[in-house]
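> what follows is a protein structure lacking sequence information:
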């Protein structure tokens, strides 16, 4: 059964009103404003990294949401036919697309020296949930933003290369070895035991109901079979023990 929040996502897709520019990155997302008053970085199914990347974005976000991980706000947005254009050499494609809401006053960080701002604005609770999400979805090219307007609150962004997609997009209909995570940043400060334990408990939010939620939300227009979407969520569910072990390892090691 699909939950109320998912029904709202399906019923009320924000309509893009205009686009300003295109980012010079692999998927070449476009920055624009939508009918809900928000700005979004919009990733299209037609991109040089493959349509798998937008499916990964949606499924990883749904998995993260199911356990309460700090995923950056997102939506399936609708690009009307009237916005079809070539902007900065990129074709703006009408139809549904993945929109990651712009968090103004935020700074991107790949955390090469570990996760900073651990003691800022609830991050001691948010970081363990993010660690769990990384493990569940086999995160690669891990990135986060820190919201400067709210004392450095952390959010996970850019999940296109998760589920074993890096360095080349994998075909969802084909077998994949799901290569292991190559780098998981450690928190730079000690996090209380209870925060790690609560993240373990939160893993129970990832269950079979999430499979149906993902199947409903991933736009059919992107051309992927339901079985492909199911496979991604089932993979994440199958990694719950890995996530528990990772949380326990971090709990022991952080602060030594």
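Sure, I can see it. All of these numbers come straight from a predicted model, not from anything done at the bench.
> C-alpha from now on. contacts and neighbour counts both.
Fine.
> show me what contacts residue 194?
Under the criterion of C-alpha atoms under 8 Å, 6 or more residues apart in numbering, residue 194 has no neighbours.
> in what helix or strand does it lie?
helix 193-202 (DSSP states H and E).
> ok, now residue 41?
Going by DSSP H and E, residue 41 is in strand 39-43.
> how many other residues sit next to the residue nearest to residue 173 when sequence neighbours are not counted?
Take residue 173 and drop its neighbours on the chain: the residue closest to it by C-alpha to C-alpha, 6 or more residues apart in numbering is residue 228, 6.0 Å away. For residue 228, the neighbour count with other C-alpha atoms under 10 Å is 16.
> residue 228 in helix, strand or coil?
Three-state assignment for residue 228 (DSSP: H, G, I helix; E, B strand; the rest coil): helix.
> rewinding a little: contact partners of the strand holding residue 41?
Residues beyond strand 39-43 that count as contacts (C-alpha under 8 Å, 6+ apart) turn out to be 27-34, 54, 77, 97-102.
> the structure to be compared is supplied as follows:
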């Protein structure tokens, strides 16, 4: 990656995944049992036990929100790790034919093969508001989530709060991020039109840690070409998403990072005033 390359141009990113020889992931666990379906959710994930002993909410590639939603889930999780954001751990899991044909999943069109799993949080309650800020370190966790939300043009706010861990907050279900759920089967050309579509956090930042906003502002600004290519390379080849679309998403995030960094600095100031 040369310093004299103009990475502000989306076409500059084309071919970088292949040139970087990124190792694309394969599922490391297999679904061995399905328990229930979240029928009130648009993409209807199901709760399943994997061969690694963990339980996941599983989205298959034929879900009603499209395979692009799985791409966003994977990339948001990868960038979230870079920002130390409080996202539920994720895993690629393999759905065998026997599970895809389970009567519990009848009529859902579950596709065998590689799927996205979001680790279930035990004894959690779901809320549509970012609250419990003073509980279990959430005042440090929530600013990092907000940075990720703004970077990915967050949509469909929802959080889990672990009752057994003093209401520690976790973010999940990010499939509508980037597109707002409006673009259907979208690709790089659509991202060109939405790169300056902002989703500013309008919620209360009172009691959140101002210093954490500054720390995550620096982390967002420091996201490199290599970082973002590594993030999109976490999307498995078997989902059939073209490299140009993955590279376009990396470009989209790279183009937004400075603005979001400035936003986090501004929110640090708001948090400081609200904390008085």
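Arrived safely, thanks for sending. Here the structure is a predicted model, which is why all the values come from computation and not from measurement.
> please state their TM-score.
TM-score for the superposed chains, counting by TM-score structural alignment, normalised by the length of structure 1: 0.87, backed by 248 aligned residues with a C-alpha RMSD of 2.4 Å.
> residues in structure 1 aligned with stretch 238-252 of structure 2?
Per TM-score structural alignment, the counterpart of stretch 238-252 of structure 2 in structure 1 is residues 221-235.
> now do the matching stretch: distance to the chain's middle.
A distance of 16 Å separates the centroid of the chain from that of stretch 221-235 of structure 1, by C-alpha atoms, centre = their mean, to the nearest Å.
> picking up where we left off before, what about the contacts of strand 39-43 of structure 1, which are in helices?
Members of the contacts of strand 39-43 of structure 1 lying in helices (criterion: DSSP state H): residue 54.
> max pairwise distance over the contacts of strand 39-43 of structure 1: which two?
The largest separation in these, counting by C-alpha to C-alpha, is between 27 and 34 at 20.0 Å.
> so the helix holding residue 194 of structure 1 matches what in structure 2?
Under the criterion TM-score structural alignment, helix 193-202 of structure 1 matches residues 210-219.
> and the strands in structure 1?
16-22, 30-34, 39-43, 74-79, 85-87, 90-92, 95-101, 106-109, 143-147, 153-157 (DSSP state E).
> rebuild these as a markdown table, extending it with distance to residue 115 of structure 1.
A markdown table is the format used below for those (distance: least, C-alpha to C-alpha, whole Å):
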| stretch | distance to residue 115 of structure 1 |
| --- | --- |
| strand 16-22 | 29 |
| strand 30-34 | 27 |
| strand 39-43 | 24 |
| strand 74-79 | 23 |
| strand 85-87 | 35 |
| strand 90-92 | 34 |
| strand 95-101 | 22 |
| strand 106-109 | 9 |
| strand 143-147 | 9 |
| strand 153-157 | 9 |
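> nearest residue to the middle of structure 1?
residue 61 (3.9 Å; C-alpha atoms, centre = their mean).
> any idea what that one aligns with in structure 2?
Residue 61 of structure 1 maps onto residue 77 in structure 2, by TM-score structural alignment.
> before we move on, back to that, which non-adjacent residue is nearest the residue nearest to the centre of structure 1?
residue 71 is the one closest to residue 61 of structure 1 (C-alpha to C-alpha, 6+ apart), at 6.3 Å.
> what do you get for residue 274 of structure 2?
residue 206 (5.0 Å).
> and for that neighbour, the neighbour number?
17.
> and for residue 232 of structure 1?
21.
> for it, list the residues it contacts.
Applying C-alpha under 8 Å, 6+ apart to residue 232 of structure 1 gives the contacts 59, 163.
> got it, and the one 3 residues further on?
Residue 235 of structure 1 makes contact with 136-137, according to C-alpha under 8 Å, 6+ apart.
> distance of it relative to residue 97 of structure 1?
According to C-alpha to C-alpha, to the nearest Å, residue 235 of structure 1 and residue 97 of structure 1 sit 24 Å apart.
> what's the answer for residue 240 of structure 1, then?
From residue 240 of structure 1 to residue 97 of structure 1 the distance is 29 Å (C-alpha to C-alpha).
> and those two? Which one has more around it.
residue 97 (27 against 21).
> and that one, what pairs with it in structure 2?
Per TM-score structural alignment, residue 97 of structure 1 is aligned with residue 115.
> nearest spatial neighbour of that match, chain-adjacent residues omitted?
Spatial nearest neighbour of residue 115 of structure 2, excluding adjacent residues (C-alpha to C-alpha, 6+ apart): residue 60 at 4.7 Å.
> ok, now residue 132 of structure 1?
Closest to residue 132 of structure 1 by C-alpha to C-alpha, 6+ apart is residue 243, at 5.2 Å.
> my guess is that neighbour contacts residue 135. True?
Yes: applying C-alpha atoms under 8 Å as the test, residue 243 of structure 1 and residue 135 come out as touching, 5.3 Å apart.
> for residue 251 of structure 1, what are its contacts?
Counting by C-alpha under 8 Å, 6+ apart, residue 251 of structure 1 has contacts 191, 193, 196.
> which of those are still contacts in structure 2?
Retained in structure 2: 193, 196, out of the contacts of residue 251 of structure 1 (criterion both residues aligned by TM-score structural alignment, their matches' C-alpha atoms under 8 Å).
> just the buried ones from the contacts of residue 251 of structure 1, in PyMOL syntax?
Buried members of those, defined by 16 or more other C-alpha atoms under 10 Å, are picked up in PyMOL with:
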select buried, resi 191+196
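> tabulate the contacts of residue 251 of structure 1 (JSON lines), appending distance to residue 14 of structure 1.
Formatted as JSON lines, these follow (distance: C-alpha to C-alpha, whole Å):
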{"residue": "191", "distance to residue 14 of structure 1": "38"}
{"residue": "193", "distance to residue 14 of structure 1": "40"}
{"residue": "196", "distance to residue 14 of structure 1": "36"}
